[in-house]
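Novice: could you work out the structure for the sequence below:
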Amino acid sequence: MAGYVYLLHFEKPICSTHPAQHYVGWTKDLDERLWKHKKGRGAKFCAAARERRINFVLAECWVADKSFERRIKRQKNHKRFCPICKN
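Specialist: Prediction:
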């Protein structure tokens, strides 16, 4: 089923032991999902960033199904898909 695979870029890591600055997710309603992430009601990673007042932006978005999301997540290198980090 088609939806949106999205990549969030955080302005800094959420902590020294978890250096990731990206989150990849899938949704049918991108606006609603981003609103949930911003309110801390989305993924735990985003909620932790919100608690620490770490901002994020939507860095990339693809029209795709969940299998594409899984392929990106399995690579464990979200940075390479981020246009912000490439610059």
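
Novice: make it CA atoms for all contacts and neighbour counts henceforth
Specialist: OK.

Novice: from the contact counts, what lies against the helix or strand that contains residue 57?
Specialist: Assigned by DSSP states H and E, residue 57 belongs to strand 56-64. Applying 3 or more C-alpha pairs under 8 Å, 6 or more residues apart in numbering; DSSP states H and E, one finds that strand 56-64 makes contact with strand 3-10, helix 83-86.

Novice: spatially central, which residue of the chain would that be?
Specialist: residue 23 (2.6 Å; C-alpha atoms, centre = their mean).

Novice: second input sequence below; structure requested for side-by-side comparison:
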Amino acid sequence: MNAHTKGTCYLLQFERPYRHARHYLGWTVDLAARLDEHLAGTGGRLLEVITAEGIGFSCVRTWPNTTLADERRLKNRHRPKLCPVCNPLGAKGVSRCQT
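Specialist: This is a model prediction of the structure:
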């Protein structure tokens, strides 16, 4: 992969907060495989921890055709504002997660 590789940014919402965390924002070239990794508790440290705690999650938003730089820009924003569940008025016309 290089800086111009296109993939999908995705936003996960936890069933309940884990300490301060309620969301996880990531990027991948294969969303279905990455979500399977997260479900198995192997896709990222935070997802490993919430899986071990028995906290479920759902994919609530995607941004297709994005790069790692796009992921960084999204992470620099406040995630609840990006979440169509937490902020339904601010998330009109968003792509819902489908795998």
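
Novice: quick one on the thing from earlier: comparing the helices and strands packed on strand 56-64 of the first structure, which comes out most buried?
Specialist: With neighbours defined by mean count of other C-alpha atoms under 10 Å, none of these is more surrounded on average than strand 3-10, at a mean of 21.

Novice: follow the chain on from that strand and name the next helix or strand.
Specialist: Next helix or strand after strand 3-10 of the first structure toward the C-terminus (DSSP H and E): strand 22-27.

Novice: and for that next one, what's in contact with it?
Specialist: With C-alpha atoms under 8 Å, 6 or more residues apart in numbering as the test, strand 22-27 of the first structure has contacts from 3-10, 33, 45-46, 65-66, 69, 72-73, 78-79.

Novice: repeat that with 7 Å
Specialist: Here strand 22-27 of the first structure makes contact (C-alpha atoms under 7 Å, 6 or more residues apart in numbering) with 3-10, 33, 66, 69, 73, 78-79.

Novice: next helix or strand past that strand?
Specialist: helix 30-38.

Novice: could you tell me the angle between that following helix and strand 22-27?
Specialist: 140 degrees (axes from the mean of the first three to the mean of the last three C-alpha atoms, to 10 degrees).

Novice: check the mean deviation of helix 30-38 of the first structure from the second structure.
Specialist: Compared with the second structure after fitting, helix 30-38 of the first structure deviates on average by 0.2 Å (mean C-alpha distance after the TM-score superposition for the first structure).
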